[in-house]
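# Using only what follows, build the 3D model:
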Amino acid sequence: MKSMKQTTRNDYARRIARVTEAIFRDPARARSLEDWAALANFSPFHFHRIYRAMQGESLADTIRRARLTLAARALAMSARSVTDIALEAGYENAQSFARAFRGFVAVSPTQFRATHRAAADFTLPSPVVVTRKDAAMNVEIVELAPIRAHLLEHKGPVASIPETWAGLWRWHMQAGLAGRALYPIGVCYGDPEEDCGFRYCAGLAFPDGVAASGEVTIADIVGGRYASYRHVGPYSGIGAAFQKLYGEWLPTSGHEPDDRPALEIYRNTPYDAPPEGLITDLLIPVK
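This is a model prediction of the structure:
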């Protein structure tokens, strides 16, 4: 009899495989992140993190690979012009296609066509879901009460998120709230490695009665069941820890991600702990 862990992993793998099969079946078809998430029956908030963790590449990378694979087959098996094939693959012109194609197979489209004229020389690979080895992670299922937080929404590239945190700390000092925050909290919608649909808010939890001002707003973060993992170490390791949660722990846990954002609860800060002593609770909402 299969274990619960293996059954859950197989279920996740089948759902991710539905996506990769759809991509390779019709790579030119445009779909939204919500469409892909629905196909895999995952929450849009967490689908791409699960996909990237299990596949080892982003959704955009898979689509690009599928389009270039079909383009390679068209070059090998037809006499169509490079421009027509480039446009079908989703590229604006033959030049941008040629650059991407050279990066894919290390030769130009013309060179590839000259050396792969027979259909037997090039076959379309089947999409394969990556199987990863489980890693021991001390994860607890916790019941979190609703949290009222003062949030500053991040605007700009992911790399500049620390600037948003710096802006929130400046606001709390200028508002005369130094020492009153209970704890900092990060609220994450989507995958920071995927531009489409990603949102992040830096937040501070205060006792009741603290007003917001400027770009800082007050929001209620929904409580409920969360899978909680305590990350100890520099903030630079948070992304990798989340990837292990989504790619290794979650598919073998027997749990499903819920339609709520992931959270980062900071138990101390760089002001009172060295990088190796920073403690951050990473929480994924589960059903």
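# from here on, contacts and neighbour counts on C-alpha atoms
OK.
# ok, which stretches of the chain are helices?
4-25, 33-40, 47-55, 59-77, 82-88, 94-105, 109-115, 161-174, 238-244 (DSSP state H).
# The fourth one packs against which elements?
Spelled out, that is helix 59-77. In terms of contacts (3 or more Cα pairs under 8 Å, 6 or more residues apart in numbering; DSSP states H and E), helix 59-77 is packed against helix 4-25, helix 47-55, helix 82-88, helix 94-105, helix 109-115.
# got the contact list for the last one?
Pointing back at helix 109-115 there. The contact list for helix 109-115 (Cα atoms under 8 Å, 6 or more residues apart in numbering) reads A72, L75, A76, V82, A98, F101, R102.
# Mind checking which of those residues are buried?
When neighbours are counted using 16 or more other Cα atoms under 10 Å, these contain these buried positions: A72, L75, A76, V82, A98, F101.
# hmm, which two among those residues are most spread apart?
Using Cα to Cα, those span at most 15.0 Å, a distance reached by A76 and A98.
# For the comparison step, fold the sequence that follows:
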Amino acid sequence: MIESDINKRYCQSCGMPLRFDVEKYLGTNSDGSRSDEYCYYCLKDGKYIVDIPMSEMINIWIKYTDKYNEYADTAYSPKELRRILNERLPKLNRWKQKLETSNIHHQKIQDIVVYINNHLFDSLDADILSTISGLSKYHFRRVFQTVAGENIGSYIQRLRLEHIAHLLVSTDFTLNQISEQTNYQTKFSLAKAFKKHFGVSTSQYREKYKPMYDEQHAVITPEIRSILPMKVFCIEVGEKYKDELRYKLIWDRLTNYARQRNEEKSNDKFVSLSMDDPSITPIDKCRFYLGVIIDNKENDSQPGVMEVPGGRYAIFRHIGDYSLLHKFYRTIYEEWFPESKYRPQSTFSFEMYMNRPASTLKTELITDIYIPVIKK
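Prediction:
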């Protein structure tokens, strides 16, 4: 059999050309009949023989390139075979199903992450969350660990303690007040959990990290306004911002996504979402997203769509180079908040980019910073 035959069909798992001319090379279905979709390396009695990632499947064939060539009557080099399989396997049924399942799981966990953010100090055990996600308890724990990179209990505990750290440095609340707000049974149990996580007491943490500001400072006046919830198609950035090319690719993907959905390209609103305070949360666990706002009326449940919570926000306008934003944030947190009648509601904030850097001078770039607030 020559692989270049027009009517070739591939094993829907490993990508090998199926040898219908040699029955023993075909996999078997659950009823013992020969499969017309899978080879004997991949399917036996209706079950996959091995459960491995696609990349590992490709690596196996690269290791045995000579066997592939003998079986398929080809003469590929390992490099050529890798290129071919990298193109072929994502189109095969097994891997398309895996991708669809992975996307569904990712969206379910993303929905749970949003739910946790909105109910951080409510009762949040894995049983309740698995029910909300629609996954079994066991499957939920496993999928959450895969997507989030830590188990559900550790994740919730970390977010709670990081929020408490945020309250320590952004408010003058006593430990009793914080324990009441965060539903800890006593201030002693809170203090014990805090020290175990951060390695210092709550008082030491507050003394070390509470912002200090000078009496002489710039005057900034935000707009205090309530906004409605917004849907955002977003891509998690993580540490990709350190790689200029990958960062650009994310922006290109967002731009293409927006163009496909909206013919009036000038109306596209691009945002960045920051879920954590990098001065509190370890950098490798900070959640940072770039996104584009989509129509709230759309029933869009695809992976990557998040909802920005509605509510009262302080909206600060920054005009100038993006590289100066970090100084502007310091002014907000170290000067405006201490003297205002508001405090940050959480570590969440987002930026809305009002013009495009590709067609705007750096000194004229406009960025609106949205920080959810509540009265002190």
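# related to what we said a few turns ago, could you save the contacts of helix 109-115 of the first structure as a markdown table and add columns showing distance to F198 of the first structure?
Conversion of those to a markdown table gives the following (distance: Cα to Cα, whole Å):
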| residue | distance to F198 of the first structure |
| --- | --- |
| A72 | 32 |
| L75 | 36 |
| A76 | 38 |
| V82 | 35 |
| A98 | 30 |
| F101 | 28 |
| R102 | 30 |
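# Against Y370 of the second structure, how distant is G311 of the second structure?
Distance of G311 of the second structure to Y370 of the second structure, computed by Cα to Cα, to the nearest Å: 11 Å.
# Quick check: the aligned residue for R230 of the first structure in the second structure?
Under the alignment (TM-score structural alignment), R230 of the first structure maps onto R317 of the second structure.
# Does its match touch T367 like I think?
Yes. R317 of the second structure lies in contact with T367 (Cα atoms under 8 Å); the separation is 5.9 Å.
# follow-up on the earlier one: any idea which of the contacts of helix 109-115 of the first structure is the one closest to L59 of the first structure?
Distance to L59 of the first structure, by Cα to Cα, is smallest for F101 among the contacts of helix 109-115 of the first structure, at 18.2 Å.
# Hmm, the closest one is touching L68, no?
Yes. At 6.6 Å, F101 of the first structure counts as touching L68 under the criterion of Cα under 8 Å.
# In space, what's closest to P357 of the second structure - neighbours in sequence excluded?
Nearest residue to P357 of the second structure, sequence neighbours excluded (Cα to Cα, 6 or more residues apart in numbering): L365, at 6.7 Å.
# if I look at the residue most central in space within the second structure, how far off is M306 of the second structure?
Centre of the second structure computed as the mean C-alpha position; nearest residue by Cα atoms, centre = their mean is E236, 4.3 Å away. Distance from E236 of the second structure to M306 of the second structure, counting by Cα to Cα: 11 Å.
# before we move on, back to that, pick the one among the buried ones among the contacts of helix 109-115 of the first structure closest to N10 of the first structure.
A72 (31.5 Å).
# Look up how far A273 of the first structure lies from the closest residue to S43 of the first structure other than its chain neighbours.
Excluding the flanking residues, the one nearest S43 of the first structure by Cα to Cα, 6+ apart is D259, at 5.2 Å. Counting by Cα to Cα, the gap from D259 of the first structure to A273 of the first structure is 33 Å.
# Quick one: the strands in the second structure, in order.
Under the criterion DSSP state E, the second structure contains strands at 26-28, 34-39, 43-44, 47-48, 223-227, 230-236, 270-274, 288-294, 305-308, 311-319, 342-344, 349-353, 366-375.
# Give me the buried stretch members for the second one, please.
Applying a neighbour-count criterion of 16+ other Cα under 10 Å, the buried positions in strand 34-39 of the second structure are R34, S35, D36, E37, Y38, C39.
# quick check, nearest of those residues to S203 of the second structure?
Distances from S203 of the second structure to those, taken by Cα to Cα, are shortest for Y38, at 63.5 Å.
# now the closest one: how far from Q97 of the second structure?
Using Cα to Cα, one gets 15 Å for the distance from Y38 of the second structure to Q97 of the second structure.
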